[in-house]
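Undergrad: curious how this folds, go ahead:
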Amino acid sequence: MTTITPQFAQFDAEALYQVLEAKVKAALAQADNVAVIGIYSGGAWIAERLVAALNLNPAERLGFIDVSFYRDDFSEKGLRADIKPTQIPFDVDDATILLVDDVLYTGRTTRAAINELFDYGRPKKIMLAALIDRGERDLPVAADFIADAVSLQPGQSLQLQRADDGSFTLIIQSNA
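TA: Next up, the predicted model:
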């Protein structure tokens, strides 16, 4: 686990993505009926790249999910202005689903995504990939694939950003 101190403001997100991609490709090489669903927004960006790396047809095997209405803390957080529609263009039943998020933290987003996913059908298997695992879970959720685990200072969060060329940057933000 990497401990982040305030003087470091940025990760090599591209190197982290390469680590995650290699783990996912190795594990899913023999899987059948694979589909990838990215959690908006950072997970959706990573999912787009993973679908290409897995040589899957994005029109048929890539979906996106917005968990806003499925979160158990919806009444506390309220409705975000940037809600996007969930798009799952494939049959979820009996599929091996790779659910992708950028940062795994409390587990609440993952729980909400799984709840929403089951509204679309019953997958054969759901696997979770995250670029970064922050730990400190509120729920018993674990990723199958992570690039790195980090510990942040209180009041800090991570934000994945995507440039126009598709490259990633991961920055630490102070929430104070």
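Undergrad: going forward, measure contacts and count neighbours with C-alpha atoms only.
TA: Fine.
Undergrad: so where do the helices sit in this structure?
TA: Using DSSP state H, the helices of the chain run over 13-28, 42-53, 58-61, 74-77, 108-118.
Undergrad: show me the contacts for the most centrally placed residue in the chain.
TA: By C-alpha atoms, centre = their mean, the chain has its centre lying nearest to Asp101, at 0.6 Å. Asp101 sits next to 38-40, 42-44, 46, 128-131 when contact means C-alpha atoms under 8 Å, 6 or more residues apart in numbering.
Undergrad: which of the residues you listed lies closest to Gly78?
TA: Tyr40 (16.6 Å; C-alpha to C-alpha).
Undergrad: my guess is that closest one contacts Phe64, does it?
TA: Yes. In terms of C-alpha atoms under 8 Å, Tyr40 counts as a neighbour of Phe64; the distance is 6.7 Å.
Undergrad: re earlier: could you find the closest non-adjacent residue to the residue nearest to the centre of the chain?
TA: Closest residue to Asp101 apart from its sequence neighbours, by C-alpha to C-alpha, 6 or more residues apart in numbering: Gly43 at 3.7 Å.
Undergrad: could you also give me the structure for this next sequence, so I can compare it with the first?
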Amino acid sequence: MVTGTLNVDILLDKMASELSTLLTHRQIDNPLVIGIRTGGIWIAERLHNALELDSPIGTLDISFYRDDFSQIGLNPKVQASQLPCPTEGRDIILVDDVIMSGRTIRAAMNELFDYGRPASVTLVTLLDLQRRELPIQADVYGGTLTLGPNQQIKLTGPEPLSLDIRQKD
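TA: Take a look at the predicted model:
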């Protein structure tokens, strides 16, 4: 459990190191980094720069793929997903800021596979809140955090990136 102040830069350094080792071990030399809007894009950009990758970054907006779409309605800030190249046969690094239930990642993978069948998907998240509803787990994460029942966490950015724990309204 991460307690006290959460230093995003320290978590990102740890993640970049672990991800570099993992990519070397898996013999992946030219992955396509894709961030899930919004916080995942900020994290993806930082990791992309730290790993000194050449390929451009992709973005996913999973609003239409959410399983609660009919209950909560459409996000008023929906934007188009942008993948800079085909995903078919590519090694993908899928990045989000926080993994909790696994539902956001499920939606992102559904959208991702609509674009083609990747060779592999490596999941990277800044924080793991360990409240799974689906059997999805990050390959690389910066830290874990346990929130109280009336707390939520919010990544703000992009400059500077910071994590704020807030009380729910």
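Undergrad: TM-score for these two?
TA: TM-score for the superposed chains, counting by TM-score structural alignment, normalised by the length of the second structure: 0.93, backed by 167 aligned residues with a C-alpha RMSD of 1.4 Å.
Undergrad: what residue of the second structure matches up with Pro89 of the first structure?
TA: Applying TM-score structural alignment, one finds that Pro89 of the first structure aligns to Pro84 in the second structure.
Undergrad: burial of the residue mapped onto the residue nearest to Asp101 of the first structure from the second structure, as a residue count?
TA: Per TM-score structural alignment, the equivalent position to Gly43 of the first structure in the second structure is Gly40. For Gly40 of the second structure, the number of neighbouring residues by other C-alpha atoms under 10 Å comes to 23.
Undergrad: show me what contacts Gly40 of the second structure?
TA: Taking C-alpha under 8 Å, 6+ apart, we find Gly40 of the second structure in contact with 95-97, 125.
Undergrad: repeat that for 6 Å
TA: By C-alpha atoms under 6 Å, 6 or more residues apart in numbering, the residues touching Gly40 of the second structure are 95-97.
Undergrad: what of Arg166 of the second structure?
TA: 151-152.
Undergrad: which position in the first structure pairs with Ile10 of the second structure?
TA: With TM-score structural alignment as the criterion, Ile10 of the second structure matches Ala15.
Undergrad: so how far is Ala147 of the first structure from its match?
TA: 9 Å (C-alpha to C-alpha, to the nearest Å).
Undergrad: which neighbours do these two share?
TA: Going by C-alpha under 6 Å, 6+ apart, no residue sits against Ala15 of the first structure while also sitting against Ala147.
Undergrad: who has more neighbours, those two?
TA: Ala147 (19 against 12).
Undergrad: got the contact list for that one?
TA: Counted by C-alpha under 6 Å, 6+ apart, Ala147 of the first structure has contacts 16, 19-20, 131.
Undergrad: tell me the counterpart of Glu76 of the first structure in the second structure.
TA: Looks like Glu76 of the first structure aligns to Gln71 there (TM-score structural alignment).
Undergrad: which residues in the second structure form strands?
TA: 32-36, 58-60, 91-99, 120-128, 140-144, 151-156, 162-167 (DSSP state E).
Undergrad: quick one: the last one aligns where in the first structure?
TA: Counting by TM-score structural alignment, strand 162-167 of the second structure falls onto residues 169-174 of the first structure.
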